[in-house]
Each structure stands twice: as C-alpha cells, then as structure tokens.
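>>> this one's sequence-less:
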C-alpha cells in the first residue's frame, strides 16, 4: 500500500560525500541493549503526537532488536558532553534509515545533518549504492534536511 502522506527519499552514494561535521563536545557510538530505554524515550519525544505508534520500551526493544534487518552496528547514538543521548540514527541492513531523531535542545546545531552524513558514510563503506528513508510530508524540518543533503524523491515501488 502506498502512503500518500509520506515520500520515499533516496541518497545515491556515488562520488565524493561530505564528511559529518559534529557539533562541539558530541561523540558518536553504536547502539547497545542498555541504551534501549533512552532511545525509546527520545523517539517518543521526537514523534510527539504519534506516541501510540510506540509500545512500551521493553516491547519496542524486543520488536526492534528482533527484526531480521536489525544490526546494532548500524544504529548510531550521538552523545552530548555529559554522555547523555543527544540524537540517534537507527538503520536497517537494507540501507534504510528507519529513524533519525535529535533531542529538542540539540536541534539547529548540525547534529541531524552530521548523523545523516554518518549514515551515508557507514553504508558506503559497506558497499551500498544508496540509502533510502520514509519522511512524512508534514515533517518540514526533516524534508529540508534530507533535500539539502542531496536526497531525492523516488517511487515507493523501487
């Protein structure tokens, strides 16, 4: 079924890609199971108004980590100077960016773009030719970010 309220966007990973530029004092690492509650909480805040799509943290983690496309090495956490979760980029092994979320007080500092470019670099290093994602049409900030980073709309079927 085609979702008419969302676009499928794609970034081709050909040619030179800009490296991520991380905000000051931000570090990056991959996801571990103890991170599940913090990631879940950030996603609920980021998708405010859509909380009903997220089950409890335990149920979310079981479904997410149990998915055949899950690989914790493709889930990236950005941590602030205090080691607290500032943003996440959760990806499937099919070179699909499932979720990108940045904590409210960390927005407009380039963290979302840095995470996105980190995702592009990770999949390029794995030999992927492109990265896809789904974006809701009412997500103006997300659309601006993705288009600014060179993503283009592609048909849902391919």
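The structure has been received and is ready for your questions. Quantities reported herein were computed from a predicted structural model and do not represent experimental measurements.
>>> When you work out contacts or count neighbours from here on, use the C-alpha atoms and nothing else.
Fine.
>>> Enumerate every residue touching residue 28.
Taking Cα atoms under 8 Å, 6 or more residues apart in numbering, we find residue 28 in contact with 76, 77, 78, 79.
>>> For the residues you listed, give me a markdown table that also has distance to residue 59 and neighbour count.
Converted to a markdown table, those look like this (distance: Cα to Cα, whole Å; neighbours: other Cα atoms under 10 Å):
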| residue | distance to residue 59 | neighbour count |
| --- | --- | --- |
| 76 | 20 | 23 |
| 77 | 20 | 25 |
| 78 | 23 | 26 |
| 79 | 24 | 17 |
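>>> put this beside the first:
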C-alpha cells in the first residue's frame, strides 16, 4: 500500500500518559519485545535482539530516527519501524493500546518524518487477510498499488 505525501499529514498529539520515547538501547529492547509479540500474532518475523539492533548500525536501510516508540505508564505501547527508502517495516500496538487511535497517530508521525525528508510517498506491505490493518491503512490515506508475494526470508 502507498500513501502519497503530497496530501496534508496530520501532526500527531500525544496526550499524557502517552509520550514519545527517544530511540536508544533501553527503548530498543522494549520496542523489540513489542515487535516480537506483535509479529507472533500478526505474522512475520523479527530477528533476535542483537541482530535486530546491529542492523541500525550496519544496514543503510535503517535509521534510529525512523524507529518511533510510544510509551504509557507501563512502558512501550506502540512501535513503528521504518526504512530509509520510505517504507514502513513494522507497526505494532500492544493490546492495552488498541482501538485508541495510537496506530493512526503513529503512522502520521512516520508520514511527517518522511515528508520532512522530501519523500513523495510511503509504502508498506500488508497481508490480504489482515482486514483490521488494511482498514487502518485506508483510513490514513493509503491506497493499494500492487499485489504480490512477500519474501519470508527477510527477517528484520
């Protein structure tokens, strides 16, 4: 799916107790744990923590500034991991934060970051069977551009 960045992007507001966490080693561990839980339920894979974290230092597609972590009073509640190529790799919201608009605001945060970098659009892949996710992406202005098989070997 694709979201054109020529359309306006809403600036997300995080009301307490929600707050954006800087991406560092502490928030990385919480983000990884949340991604592992989310992909176990929603499909896909996340490599072990050290491999995943190392990718931010060695893979040109990864940028810590494009890993958005949202926390509440209990810790990380949502994470959106993006690639430099204007691609959303993972988006996970903990069950305690679902149906509160967190995913929509997190997507808008990613869209704004890519718009600020001068990108024309943002892409992501979604499984056809994941109706909830598809509806979310449609609500934030994403449109279908291509159907195809996903590469299950890509673990990060």
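Looks like it arrived, so ask away. Everything numeric here is computed off the predicted structure, so don't read it as measured data.
>>> what range in structure 1 does stretch 79-94 of structure 2 sit on?
Following TM-score structural alignment, the aligned partner range for stretch 79-94 of structure 2 in structure 1 is 88-103.
>>> what's that stretch in contact with?
Applying Cα under 8 Å, 6+ apart, the external contacts of stretch 88-103 of structure 1 come out as 39, 42-43, 45-46, 69-71, 74-78, 85-87, 111-112, 115-116, 119, 123, 128, 130-134.
>>> Pull up the distance across it, start to finish.
The first and last residues of stretch 88-103 of structure 1 sit 9 Å apart, counting by Cα to Cα, to the nearest Å.
>>> try stretch 43-62 of structure 1
15 Å.
>>> Give the buried residues for it.
Residues 43, 44, 45, 46, 57, 60, 61 are the ones in stretch 43-62 of structure 1 that count as buried (16 or more other Cα atoms under 10 Å).
>>> Out of these, flag the one nearest to residue 147 of structure 1.
Here the nearest of those to residue 147 of structure 1, counting by Cα to Cα, is residue 46; it sits at 19.6 Å.
>>> what's near enough to touch the aligned partner of the closest one in structure 2?
Under the alignment defined by TM-score structural alignment, residue 46 of structure 1 is paired with residue 38 of structure 2. Counting by Cα under 8 Å, 6+ apart, residue 38 of structure 2 touches 92, 93, 94.
>>> just the helices in structure 2 please.
Under the criterion DSSP state H, structure 2 contains helices at 25-42, 49-58, 102-116, 131-139.
>>> Adding distance to residue 145 of structure 2 as columns, could you present these in a markdown table?
Formatted as a markdown table, the entries for the helices of structure 2 read as follows, by distance: least, Cα to Cα, whole Å:
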| stretch | distance to residue 145 of structure 2 |
| --- | --- |
| helix 25-42 | 22 |
| helix 49-58 | 28 |
| helix 102-116 | 17 |
| helix 131-139 | 12 |
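>>> Identify whichever of those lies nearest to residue 13 of structure 2.
Residue 13 of structure 2 lies closest to helix 102-116 among those, at 7.5 Å (Cα to Cα).
>>> Go ahead and measure how far that closest one is from the middle of the chain.
Put simply, helix 102-116 of structure 2 sits 9 Å off its chain's centre (Cα atoms, centre = their mean, to the nearest Å).
>>> Next, the buried residues of it.
Taking 16+ other Cα under 10 Å as the neighbour-count basis, helix 102-116 of structure 2 is seen to contain the buried residues 102-115.
>>> among these, which two are most distant?
Set against one another by Cα to Cα, the buried residues of helix 102-116 of structure 2 have their most distant pair in 102 and 115, with a gap of 19.8 Å.
>>> how about residue 28 of structure 2, what does it touch?
Under the criterion of Cα under 8 Å, 6+ apart, the contact list for residue 28 of structure 2 reads residue 53.
>>> which residue lines up with residue 134 of structure 1 in structure 2?
Using TM-score structural alignment, the partner of residue 134 of structure 1 in structure 2 is residue 125.
>>> Nothing else from me, thank you.
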